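K.L.:
3D model of this:
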Amino acid sequence: MTQPKAGDPVWVDLYTADPDRSIAFYGELFGWTAERASEEFGGYITFRKDGKAVAGGMGKMEGGVEGPDQWTVYLSAADARATAEAATAHGGTVVVPPMDVGDLGAMAVLGDPGGAGVGIWQAGSFGGIETAAIVNDGKWRDHDGAPSWFELRTRDYETSLDFYRDVFGWNDTFAMPEAPGFRYTTIHSTSPMLGGVMDASGFLPEGAPAGWTVYFGADDVDKAVAKVVELGGTILSPAEDTPYGRVAAVADITGAGFHLGGDVA
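P.N.:
Presented below is the predicted three-dimensional model:
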């Protein structure tokens, strides 16, 4: 990725009940390889595509953070501890307190005022995603198996936008033209926009939490969806064409949800 701005999505990682099955699933789906760190780093998994880091993973540990299997999106911050303090001052919560990760950087996980979890990554020797898809003029580039879009779906649209502006320094957002039932703001006003915030108050099922989701690129979204099912995953929302490409929502073999995105069929 190019040099990130404050608040840019820079990393994603998987919290999974079964690291071995997850490694096999994503290896078959995207051609990812996996490296496990030493016990010093809790056996953290780094997924790579063509040798470049694209995502991380961590198995659930006894006494660790409770929660469903899920992907977490991390936003860039110059100072993880100061950002966590700012989050609590602006109505957020700290789920995982800031901690150093060797010389790689520092991380934390927050809860925003709308109830969505989001990570902080303060880069040290490791900056984050080393390859990522870019959506430009409606076309996806360098995208198969790469993180391509990062999206917050929330019932607290205005409050959440204020939170991310105040805490992460989003000062270049772009509010897309509103339509009935549609409100969306992108993180940047110019390409590459990287992601955005959707007002999901009209379609999130009752009881379903707000949350960030990651889109992974696919050369052929329909084939990728079929592969997900073949590998034991599930379809959450069938593939469909949108003005921004063909997308689908799926869950992996242990139930962690994510999206697939590619060019219109």
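
K.L.:
drop to CA atoms for contacts and neighbour counts, all remaining ones
P.N.:
OK.

K.L.:
which SSE is Val250 in?
P.N.:
strand 245-251 (DSSP states H and E).

K.L.:
what element comes up after that strand heading to the C-terminus?
P.N.:
Downstream of strand 245-251 (by DSSP H and E), the next one is strand 257-262.

K.L.:
Which other helices and strands does that following strand contact?
P.N.:
strand 70-76, strand 211-217, helix 221-230, strand 245-251 (3 or more C-alpha pairs under 8 Å, 6 or more residues apart in numbering; DSSP states H and E).

K.L.:
rewinding a little: now the angle from the strand holding Val250 to strand 70-76?
P.N.:
Using axes from the mean of the first three to the mean of the last three C-alpha atoms, to 10 degrees, the direction of strand 245-251 lies 120 degrees away from that of strand 70-76.

K.L.:
Next, the structure of the following sequence, for comparison with the previous one:
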Amino acid sequence: MAAEAEGTPCWADATFSDLDGAKRFYGEVLGWTYGDSLPEFGNYTQAYVDGKAVAALMPPVPGQDVPTAWCLYLASPDAAATAAKVRENGGTVLVEPMRVGEFGTMVLASDPGGAAFGVWQAGTHEGFEARGVPGAFSWAEIFTREPEKADAFFPAVFGYGVKRMDDDAVDFRLYDLGADPVMGRMKMTEDFPPEVPPYLNVYFTVADCDAAVEKAKALGAQLRFGPMTMPFGRFAALTDPQGAAFSLIDGTTTEGEKPQLTDVS
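P.N.:
Reported below is the predicted structural model:
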């Protein structure tokens, strides 16, 4: 598998104080199995669907207060150069370029509105080995209270084109690389409590959204929105039992026509 084009979502991981609990939860909801934890890399534990790597879970580093949240990584051919572009365009580098053995080089950063994300320069670990199948990553959206800043920052750093969804009910943009949409950007409304920070929302594919939601709720997750059917699939937004936000989507169940998009790059 070739390394992903710059700016493509290529990996996701999350930190949990109860690693075993997180493994049980996502194993039940998404059908994940797990590789061995890597003690030399802080017990980083990869998750698999049908033998293909789809995400990773890890415990917090001792002494560090790390929020429980999913982190989406965007591909880069040069993590140090991307970190420089983050700074040049008003973002913040939270973790400087750091070599992770032979696997690759990572950066953690946030956009000017405070939405955190990762950057990944692939070594032997090139990212998702499966997408869009049950249990695997499907899509991601930036939720921000400062959409104008996001719309300037991410295209400047990653070269995205930007399209506006022609719908007066929501402030939504689509970021793309040529013809390939890679990520959405949604303005956070007053429906979001003020204590909820901006974030990159990760969608995982499921075969049956309603059944997956019921299973997640039975295991202690909180349903925040949905399930709802739209032209792109039936989806729901949840918070897992340890407080990490994520979404589930069944892309085979759709309703309505896809909205018109206007190029505003």
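
K.L.:
one step back: kindly reformat the helices and strands packed on strand 257-262 of structure 1 as a markdown table containing distance to Gly169 of structure 1.
P.N.:
Output for those, formatted as a markdown table (distance: least, C-alpha to C-alpha, whole Å):
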| stretch | distance to Gly169 of structure 1 |
| --- | --- |
| strand 70-76 | 10 |
| strand 211-217 | 18 |
| helix 221-230 | 34 |
| strand 245-251 | 29 |
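
K.L.:
could you dump these to TSV with mean neighbour count and distance to Ala146 of structure 1?
P.N.:
TSV is the format used below for those (neighbours: other C-alpha atoms under 10 Å; distance: least, C-alpha to C-alpha, whole Å):
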stretch	mean neighbour count	distance to Ala146 of structure 1
strand 70-76	24	14
strand 211-217	24	5
helix 221-230	18	13
strand 245-251	21	14
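
K.L.:
Tell me which of those sits nearest to Gly127 of structure 1.
P.N.:
strand 70-76 (9.0 Å; C-alpha to C-alpha).

K.L.:
For the stretch 101-250 of structure 1, which segments count as helices?
P.N.:
157-168, 221-230 (DSSP state H, counting those that start in this stretch).

K.L.:
could you dump those helices to CSV with distance to Glu240 of structure 1?
P.N.:
Putting the helices of the stretch 101-250 of structure 1 into CSV (distance: least, C-alpha to C-alpha, whole Å) gives the following:
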stretch, distance to Glu240 of structure 1
helix 157-168, 25
helix 221-230, 9
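
K.L.:
so which of those gets nearest Ala77 of structure 1?
P.N.:
Using C-alpha to C-alpha, the nearest of the helices of the stretch 101-250 of structure 1 to Ala77 of structure 1 is helix 157-168, at 6.8 Å.

K.L.:
quick check: that closest one aligns to which part of structure 2?
P.N.:
On the basis of TM-score structural alignment, helix 157-168 of structure 1 is assigned to residues 147-158 in structure 2.

K.L.:
Can you mark which positions in that stretch are buried?
P.N.:
147, 149-155, 157-158 (16 or more other C-alpha atoms under 10 Å).

K.L.:
same check, this time on stretch 96-116 of structure 2
P.N.:
Buried residues in stretch 96-116 of structure 2 (16+ other C-alpha under 10 Å): 97, 104-116.

K.L.:
Please list all residues in contact with the aligned residue in structure 1 for Cys209 of structure 2.
P.N.:
Superposed on structure 1 with TM-score structural alignment, Cys209 of structure 2 falls opposite Val221. Residues near Val221 of structure 1 by C-alpha atoms under 8 Å, 6 or more residues apart in numbering: 239, 246-248, 260-262.

K.L.:
Pull the residues that contact the strand holding Val250 of structure 1.
P.N.:
138-139, 221, 225, 228, 233-241, 257-265.

K.L.:
Stretch 73-89 of structure 2 spans what distance, first to last residue?
P.N.:
18 Å (C-alpha to C-alpha, to the nearest Å).

K.L.:
which residues sit in contact with the closest residue to Tyr203 of structure 2 other than its chain neighbours?
P.N.:
In this structure, Tyr203 of structure 2 finds its nearest non-sequential neighbour in Ser247, 4.5 Å apart by C-alpha to C-alpha, 6 or more residues apart in numbering. Applying C-alpha under 8 Å, 6+ apart, we find Ser247 of structure 2 in contact with 201-204, 235-238.

K.L.:
Would you check which pair of the buried residues of stretch 96-116 of structure 2 lies furthest apart?
P.N.:
Gly104 and Gly113 (27.3 Å).
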